[in-house]
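Novice: Fold the following for me, if possible:
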Amino acid sequence: MEIWVNPACSKCRVALADLDAAGVDYTVRRYLDDPPTRAELEGVLAALGLEPWDIARQKEAAEEGLAFPRDADHRGDWLDGLAAHPRALQRPIITAADGTAVIGRDPGSVARAIEHEAGG
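Specialist: I've put the predicted structure just below:
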């Protein structure tokens, strides 16, 4: 299991505490220090079943100049923009060993990730 975190984010800290309490093994990726590549973003989006604009924090995206239309013609712009400006990504993003992923902003999402990691 891998979790993309910003240590300053309270939702990330809560998700990490939930993972610790569940006793699952995970790897922390500080995505601001080690930004995901476009290919990694594509993989996470496929696992999430979402589009790039769906995992963008709107305020931060606007501040970073990511104001593209939300359509197939601009999907590549969003991917390149998020790879170049990871501060605009929703967080935390958790990917389980079975390839499923969640945006762990609530306890239910984190619980689903833990369940997938445990093979349930």
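Novice: Going by C-alpha atoms from here, please, whenever you check contacts or count neighbours.
Specialist: Fine.
Novice: Dead centre of the protein: give me the residue that sits there.
Specialist: The C-alpha lying nearest the average C-alpha coordinate of the chain belongs to residue 93 (C-alpha atoms, centre = their mean; 2.8 Å).
Novice: which residues in the chain form helices?
Specialist: 10-22, 38-48, 58-63, 75-84, 107-117 (DSSP state H).
Novice: Same list (the ones you listed) but as CSV, adding mean neighbour count and distance to residue 98.
Specialist: Conversion of the helices of the chain to CSV gives the following (neighbours: other C-alpha atoms under 10 Å; distance: least, C-alpha to C-alpha, whole Å):
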stretch, mean neighbour count, distance to residue 98
helix 10-22, 16, 16
helix 38-48, 16, 10
helix 58-63, 15, 29
helix 75-84, 19, 24
helix 107-117, 18, 7
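Novice: Second input sequence below; structure requested for side-by-side comparison:
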Amino acid sequence: MSTSIKIYHNPACGTSRNTLALIKNTGIEPEIIEYLKNPPSKEQLVQLIHDAGLSVREALRQNVEPYINLQLEQSHWSDDALLYFMLQYPILINRPFVVTEKGTRLCRPSEVVLEILPLPQLGAFYKEDGEQIIDEHGQRVSG
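Specialist: Okay, the predicted model is just below:
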């Protein structure tokens, strides 16, 4: 079975690292796109947001300096303007987006990725903070 997974990844982000580790816990090596170094095109970004079922504003990171400096919390900004800022300042793109044949998700929290992984987990998985997500049998631990 051929599987193709893309993750729009920021290695400095714990949620992104946990999501990547959950993908790798299936035995799949995904295509890793460090979107801060290689931002998506406008068309790719629009497609990611659409396929994830989000609005442009829902895909916008709010706890970063450009958001505050540009006063993006104000409602008068159009989707096109917000996309422009996201492409100019990729740190404004929320992450990690993951694309599989089963769908596209903004994986916040990281375990959202489990909804779209094509293969089961191979064993236990603990987030960086120690929280167990997957048991030793590859099953989701109920919270």
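Novice: Drop the TM-score for these two in here.
Specialist: The TM-score (TM-score structural alignment, normalised by the length of the first structure) is 0.83; 114 aligned residues with a C-alpha RMSD of 2.0 Å.
Novice: Quick one, which of the helices of the first structure gets closest to residue 29 of the first structure.
Specialist: Counting by C-alpha to C-alpha, residue 29 of the first structure lies closest to helix 10-22 out of these; the figure is 11.2 Å.
Novice: what range in the second structure does that closest one sit on?
Specialist: Helix 10-22 of the first structure lines up with residues 14-26 of the second structure when matched by TM-score structural alignment.
Novice: how much distance is there from that stretch to the middle of the chain?
Specialist: In terms of C-alpha atoms, centre = their mean, to the nearest Å, the centre of stretch 14-26 of the second structure is set 10 Å apart from its chain centre.
Novice: With stretch 81-100 of the second structure instead?
Specialist: Taking the mean C-alpha point of stretch 81-100 of the second structure and that of its whole chain, the gap between them comes to 10 Å (C-alpha atoms, centre = their mean).
Novice: Same question for stretch 57-66 of the second structure.
Specialist: What separates the centre of stretch 57-66 of the second structure from the centre of its chain is 14 Å, taken as C-alpha atoms, centre = their mean.
Novice: ok, residues contacting that stretch?
Specialist: Contact partners of stretch 57-66 of the second structure, identified using C-alpha atoms under 8 Å, 6 or more residues apart in numbering, comprise 49, 67-68, 73, 79, 82, 86, 89, 91-94, 106.
Novice: Looking at these, which is nearest residue 5 of the second structure?
Specialist: Lowest distance from residue 5 of the second structure to the contacts of stretch 57-66 of the second structure (C-alpha to C-alpha) belongs to residue 106, with 13.5 Å.
Novice: give the contact list for the closest one.
Specialist: Counting by C-alpha under 8 Å, 6+ apart, residue 106 of the second structure touches 52, 59, 94-98, 112.
Novice: Among those, which one lies nearest to residue 31 of the second structure?
Specialist: Of all the contacts of residue 106 of the second structure, residue 31 of the second structure sits closest to residue 98, with 9.8 Å by C-alpha to C-alpha.
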